Structures are given as structure tokens and as C-alpha cells.
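*Asks:* got a predicted structure plus its sequence, pasted below:
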Amino acid sequence: MVDDISPCEPDRHCRAAGKGPTMRLANIRVDGRTRAARADGDTLVVLEDELTDLLRRPGWQDLALTSNGARVPVAGASFAPLVTTPDKIICAGLNYKAHIAETGRPTPEHPFFFSKFPAALIGAHDELRLPTVSEQTDWEVELTVVIGEPVRDVDESGARAAIAGYTIMNDVTVRDWQHHGPTWLAGKTFEATTPLGPYLVTPDEFPPGEIDLELTCSVNGERMQKSRTSDLLFGVPVLISYMSRVLTLLPGDVIATGTPSGIGGRMTPPRFLEPGDVLTTAIPGIGELQNVCR
């Protein structure tokens, strides 16, 4: 497995056309601690803070860009969840047009959200713990946003300015528990089921405007989901703006933007994750998650 680190040359920071320096940040386990790290070629430069704490510091971008520490080879790094103590994990549901069609549900008039708790999160290569109470654990690749500054009651322009960067989540879902009642929480936040990472890629690495990226999910090398974020019903700035009307979004908060079509529960016959399966979740330009199910 090769993570998509960066098109930069080693020891250089990328610059998108007409924009400032861009960064790829990770959260890695070093000497018994979780520390933020900046990707630099095939190495990771270890920073002082854990990434969640770094994002809460004023001027975190400059700190992340200029700080230097020990170097860890990417190939040998132990990736922790990208953020470990977010104040909020907010997930959009029914937000890809093709996915809405496969579920047979009506198209939402407004963004629809549910939540997760931090104990659900695992790192990019950690084992995924299948629940013992169900045999219906399903996959959901998602483009995910991390907030970089406090934001409340903003329009879409203000929402864009609040984005620290983009990452990847697999919103692994226990389908039968998801539908035990009218809300989805129970099926969405089983402990150690939700890989998040491997990198936080700052917005300047992407063209201006609504982001358009390919996202895929595979099980044991077999492609299950493939789509583009251009199929989103509500785009990233709309989701952030909508939630900012409800509550203050804080640095380190996670917003997952929904999954495309191809979930196992809608296959004929349905397919679900089993022990030993390798779940691979990827967005070119951001990276790849690869998690073995146990």
C-alpha cells in the first residue's frame, strides 16, 4: 500500500496556483504519545502538539509550517485518528444523489445530520473492530472536513474560510442497529469502527470553488463504491453554513459530508464486512485508509 502523500518535491512546500503554502498534516503515535506531523516527501516532521490541540492554537498554520522536530519515515509511521478529541463529529446523511436513489428515500429539502463520538475513531491502518452483536457492518466512504477556526452563523463564504482542511472517513455503519429506531446514532458510533485520516490537506492545494474529487471504497480489492463529490446534493460550504446556524463550530470539529451509492446493505443479496476483510478507502490527492476487520 502506498499513501498519496504529496506532489511536492522533498523539502519543499507546495504552492497551488496563485495561493499560499499548502500542507499535509497527520496525527501519529511517537514514543507513547500522539503528535501532529507535517508531511515532507517520504518523511513526517514531528510537531509538538497533537493535531487537535494544534488546530486550537492561534496561528496554527504558521506553527505547523515552520516547526521542526524529529523525522519519521511515512512507511513506518503509526497513524492515529486524525483528530482524537473533537468537540463534535457531525455527519451528513443522504447527501449523494445516486445514494438517495439507491435507498428509495425522498430527496431531502435540507441537510440531514447525525453524530458520532470520539471513541468510534481509529487510525488509517488500525484494526476495525466488528461488533459482536451484529453481522450487518457496512462501508461508507466519505470526504470529510476539519474545522480550523470558531465559526457561528456564517454564510457560505464564511464557511469556506473556516475549513482547516480535507480528509477521509469511512462511516462504517451497523445496519440493523441503525434502524432500531427513528434516529441512526446506535448504528453509527460503535467503538473502534470509524477510520479517519490519514492526512489533513489544507484547502489551498485544491482549485477554488466547490471541491470535486473522486472517492472509492474497496473490500479485499473489489471495488464497492466509486463516485465524485460533484454528485453531492449539498456542497461542503452549505453543510458548514447550515450547522453554524445551529451551534458554534470549533477548531478540530469533524464534518463528514455523506456517502455515494454502493453500500452493501443495498446490494442483491446484501453484503457486509466479515472478519479478515481488508477495507480500503481512498480519495486521490488526500490519501488512503486500509483497515483489517477483526
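*Replies:* Yes, it's here.

*Asks:* CA atoms for contacts and neighbours, from now on please.
*Replies:* Will do.

*Asks:* right, and the helix or strand after the helix or strand harbouring Ser244?
*Replies:* Assigned by DSSP states H and E, Ser244 belongs to helix 236-246. On the C-terminal side of helix 236-246, the nearest following helix or strand under DSSP H and E is strand 254-256.

*Asks:* helix or strand right after that following strand?
*Replies:* Counting by DSSP H and E, what follows strand 254-256 is strand 278-283.

*Asks:* wait, Arg251 sits on Leu55?
*Replies:* Wrong residue type there; residue 251 is Pro, not Arg. Yes. Between Pro251 and Leu55 a contact is recorded at 5.6 Å, counting by CA atoms under 8 Å.

*Asks:* give the intersection of the neighbour lists for these two.
*Replies:* Shared contacts of Pro251 and Leu55 (CA atoms under 8 Å, 6 or more residues apart in numbering): Gly148, Glu149.

*Asks:* buried stuff in stretch 47-58?
*Replies:* Leu47, Glu48, Asp49, Glu50, Leu51, Thr52, Asp53, Leu54, Leu55, Arg56 (16 or more other CA atoms under 10 Å).

*Asks:* widest-spaced pair of the residues you listed?
*Replies:* Pairwise distances across those peak at 14.3 Å for Leu47 and Arg56 (criterion: CA to CA).

*Asks:* need the buried residues of stretch 47-58 in JSON lines (columns: distance to Leu279 and secondary structure).
*Replies:* Below are the buried residues of stretch 47-58 laid out as JSON lines (distance: CA to CA, whole Å; DSSP: H, G, I helix; E, B strand; the rest coil):
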{"residue": "Leu47", "distance to Leu279": "29", "secondary structure": "coil"}
{"residue": "Glu48", "distance to Leu279": "31", "secondary structure": "coil"}
{"residue": "Asp49", "distance to Leu279": "30", "secondary structure": "coil"}
{"residue": "Glu50", "distance to Leu279": "26", "secondary structure": "coil"}
{"residue": "Leu51", "distance to Leu279": "25", "secondary structure": "helix"}
{"residue": "Thr52", "distance to Leu279": "26", "secondary structure": "helix"}
{"residue": "Asp53", "distance to Leu279": "29", "secondary structure": "helix"}
{"residue": "Leu54", "distance to Leu279": "29", "secondary structure": "helix"}
{"residue": "Leu55", "distance to Leu279": "29", "secondary structure": "helix"}
{"residue": "Arg56", "distance to Leu279": "32", "secondary structure": "coil"}
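
*Asks:* what helix or strand is Ala186 on?
*Replies:* Going by DSSP H and E, Ala186 is in helix 185-188.

*Asks:* this is the other structure I want to compare:
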Amino acid sequence: MQLVNFRRNGANSLGFRIGDEIADLTEVGGPASIDQLLASGSDAMAACEALSSKAVSRIPLSGIEEWLPPVLAPAKAIAIGLNYVEHAKEGAQEVPSYPVMFSRYPSSWVGHNAPIIQPRVSKILDYEGEMAVIIGKPGKYISREDALAHVAGYSIFNEGSIRDYQMRTHQWTIGKNFDRSGSFGPYFVSADEVPAGASGLRLQTRLNGKIMQDANTSDMIFDVATLVATLSEVMALAPGDVIISGTPEGVGAAHKPPVFMQPGDVCEVSIEGIGVLSNPIELEASD
């Protein structure tokens, strides 16, 4: 199944995708977000399809007034760096033997169709198309063999990175967390709709229609099961936690000459079976 968080009549709603339409589950007693749904457990997830048949409103995808990120307030959003061999090489980095991890905060991303913001202090806003992994079942010290049972679904992330700030410190967090510098969405796609671990899916990033990144999720150094198991050694994973699984080669900084997102551009990230995340780029407004 495919679910969306969206705004309708000034309030948050949970939608169930049926073809080119969204059935509003909130108006027939469902939760107001995917966050609430995940917190309610697997039975609530399983009831979504039956609830969708009772929905009064069917809203065309083109009629959604505001798309919200698939997870609104994760307890943790952990991004993975250098998780594709060729991306590590293009950045003159060693291929990691252990996942490179850093935090990404909800204030740093927007939903589908909302503008990604180029900050006033930098013009070096890079794209990074990535797959997002959304946890459904809590756990600590999860074995790799059991890890995929803890994944509720997948989505798409554009990890906009302010490269000059990123490289000012040994830790990348500052360059990865400018307000509204990335995006997340549009759909939450349940794990049963894609291959195990969402492996073998084509991932593309397009800037103004031009393909900039073109890879496959099977090329990840650390696959989804490994990431879940490794992170759970450090912290208990909770429903709604997000793992942003890393970007492949072709980032703007690696092009010759470099190509960065600029105001007026449109950046799209597509992942086979999961959807297309599209965002215009705007300059941060002056006070």
C-alpha cells in the first residue's frame, strides 16, 4: 500500500493511494498521520485498506493542496554517508568498512512540491538522491536476519547539502541541516510492495530534466538489513525512525565543472516502485 501525509482544509490528514486518487482515512476515523499509524502497531497498518473503502472523499493526486513528509516527527533520522563505492571514489574518500552516520533534523526538509531553499550564505546547494527506510517495529540489538521485519516501508529523500559548510568541519552535520535544504516524500510505500530490502530498484536524480545520478539500490555497500542491525546496536529503533540510506555517484560537486541547484531549478528524485519526489529551488527570503 501507499500512504501520504497531506494538508486538507487547514488540518493534517492521512491518505491511502488508490490509482491517481487519495482516499482520506482521517475523515472516517483513521489517524491524522503516518506517524500515528506506525505508533499504533501492525494491526492498525493492516486495517488501512479496509478503512479506505469507507472513505467519503477521493482526492485526485493533482488536487492535493500541500504534501507533507511521510514522517512528520521522527524520534531519530539517521543519514548514511558514502554508501555507494563510486560515490566514495568521486569524493576522493576511502570506501568505508563501517557505516558513516550523521543526524538529519526535520527542520532541514520539506515535502513533495514544496521549495527547497538555497540559503543566503551559500550558493553551493548540492542534490543527493536517496532511499529512505522507515521503521515500523521497535527493537534493540536486532539481528541482520530479523532486520527487515522491523522495516515498515520506504520513501524518497533528496539530501540537499550545503557543501562549503559541510567541509568546514570534520563532522558533516552543519552542512546537512540548513533549514528546508532537502526534501522527503511523496509516498510511504509499504515493504511488501518492493523486493526484500528494496534491493534492485533504479534510482535517478534529474535536474531540470537532465539525469545527474543513475544507479541501483543493489549497489549500496551496506544494505538495508545491515543498516538496521548496525544502528540497533547503538540505539533502540522506534516506529517512525528514518534511515536515509546514502546517495550514489553523480552528485553536483563531482561534475566538471560542478553543478549545483540554483533558484528556479526543479530537482526530481525517482526510485523504481516508490515514486518521484519533485521540488523547485528558491532563494531564502530576506528579512
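*Replies:* Thanks, I have the structure now. Computed from a prediction, not measured in an experiment: that's the story for all the values here.

*Asks:* TM-score for these two?
*Replies:* The TM-score (TM-score structural alignment, normalised by the length of structure 2) is 0.92; 272 aligned residues with a CA RMSD of 1.2 Å.

*Asks:* what's the helix holding Ala186 of structure 1 aligned against in structure 2?
*Replies:* For helix 185-188 of structure 1, the aligned range in structure 2 is residues 173-176, judged by TM-score structural alignment.

*Asks:* what's the spacing between the counterpart of Lys256 of structure 2 in structure 1 and Gly262 of structure 1?
*Replies:* Matched to structure 1 by TM-score structural alignment, Lys256 of structure 2 sits across from Thr268. Using CA to CA, to the nearest Å, one gets 11 Å for the distance from Thr268 of structure 1 to Gly262 of structure 1.

*Asks:* Arg105 of structure 1 - that's part of a strand, no?
*Replies:* No. If the criterion is DSSP: H, G, I helix; E, B strand; the rest coil, then Arg105 of structure 1 is coil and not within a strand.

*Asks:* what's the neighbour count on it?
*Replies:* 10 (other CA atoms under 10 Å).

*Asks:* ok, it to Leu54 of structure 1 distance?
*Replies:* Distance, Arg105 of structure 1 to Leu54 of structure 1, using CA to CA: 40 Å.

*Asks:* and if you look at Thr183 of structure 1?
*Replies:* Taking CA to CA, one finds Thr183 of structure 1 at 33 Å from Leu54 of structure 1.

*Asks:* what's the answer for Ser134 of structure 1, then?
*Replies:* 37 Å.

*Asks:* do Thr144 of structure 1 as well
*Replies:* From Thr144 of structure 1 to Leu54 of structure 1 the distance is 18 Å (CA to CA).

*Asks:* again, but for Asp253 of structure 1
*Replies:* In terms of CA to CA, Asp253 of structure 1 sits 13 Å off from Leu54 of structure 1.

*Asks:* same deal with Ala119 of structure 1?
*Replies:* 20 Å.

*Asks:* now for Tyr127 of structure 2: what does it line up with in structure 1?
*Replies:* By TM-score structural alignment, Tyr127 of structure 2 lines up with Trp139.

*Asks:* ok, its match - contacts?
*Replies:* Asn170, Asp171, Val172, Thr173, Cys217, Ile263, Gly264, Phe272, Leu273.

*Asks:* how many neighbours does the closest residue to Glu156 of structure 1 other than its chain neighbours have?
*Replies:* Sequence neighbours aside, Pro237 is the residue nearest to Glu156 of structure 1 in space, at 4.9 Å (criterion: CA to CA, 6 or more residues apart in numbering). The tally of other residues near Pro237 of structure 1 (other CA under 10 Å) stands at 21.

*Asks:* hang on, isn't Pro237 of structure 1 packed against Val154?
*Replies:* No. The criterion here is CA under 8 Å, and Pro237 of structure 1 misses it with Val154 at 9.8 Å.

*Asks:* now the helices for structure 2?
*Replies:* 34-39, 42-46, 48-52, 85-90, 163-166, 224-234 (DSSP state H).

*Asks:* residues making contact with stretch 216-226 of structure 2?
*Replies:* 83-85, 99, 131, 133, 144-148, 197-203, 245-246.

*Asks:* now, these that are in strands?
*Replies:* Met131, Val133, Arg202, Leu203 (DSSP state E).

*Asks:* if I look at the closest residue to Val259 of structure 2 other than its chain neighbours, how far off is Ile64 of structure 2?
*Replies:* Nearest-residue entry for Val259 of structure 2: Gly252, 4.5 Å, with adjacent residues in sequence omitted and distances by CA to CA, 6+ apart. Gly252 of structure 2 sits 31 Å away from Ile64 of structure 2, going by CA to CA.

*Asks:* those two: which is more packed in?
*Replies:* Gly252 (21 against 13).

*Asks:* that one against Pro258, yeah?
*Replies:* Yes. Gly252 of structure 2 lies in contact with Pro258 (CA under 8 Å); the separation is 5.4 Å.

*Asks:* give the contact list for the residue nearest to Ile211 of structure 2 when sequence neighbours are not counted.
*Replies:* Counting by CA to CA, 6+ apart, Ile211 of structure 2 lies nearest to Thr205, which is 6.0 Å off, once chain neighbours are set aside. Thr205 of structure 2 makes contacts with Glu128, Gly129, Ile211, Met212, Gln213, Asp214, Cys267, Glu268, Val269, Ser270, as judged by CA under 8 Å, 6+ apart.

*Asks:* selection in ChimeraX covering whichever of those are buried, please.
*Replies:* In ChimeraX, this line selects whichever of the contacts of Thr205 of structure 2 come out buried by 16+ other CA under 10 Å:
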select :128,129,212,213,214,267,268,269,270
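
*Asks:* now flag whichever of the contacts of Thr205 of structure 2 is closest to Phe178 of structure 2.
*Replies:* Scanning the contacts of Thr205 of structure 2 for proximity to Phe178 of structure 2, where the rule is CA to CA, the winner is Glu128, at 14.5 Å.

*Asks:* what about the closest one, distance to Glu233 of structure 2?
*Replies:* Distance from Glu128 of structure 2 to Glu233 of structure 2, counting by CA to CA: 27 Å.
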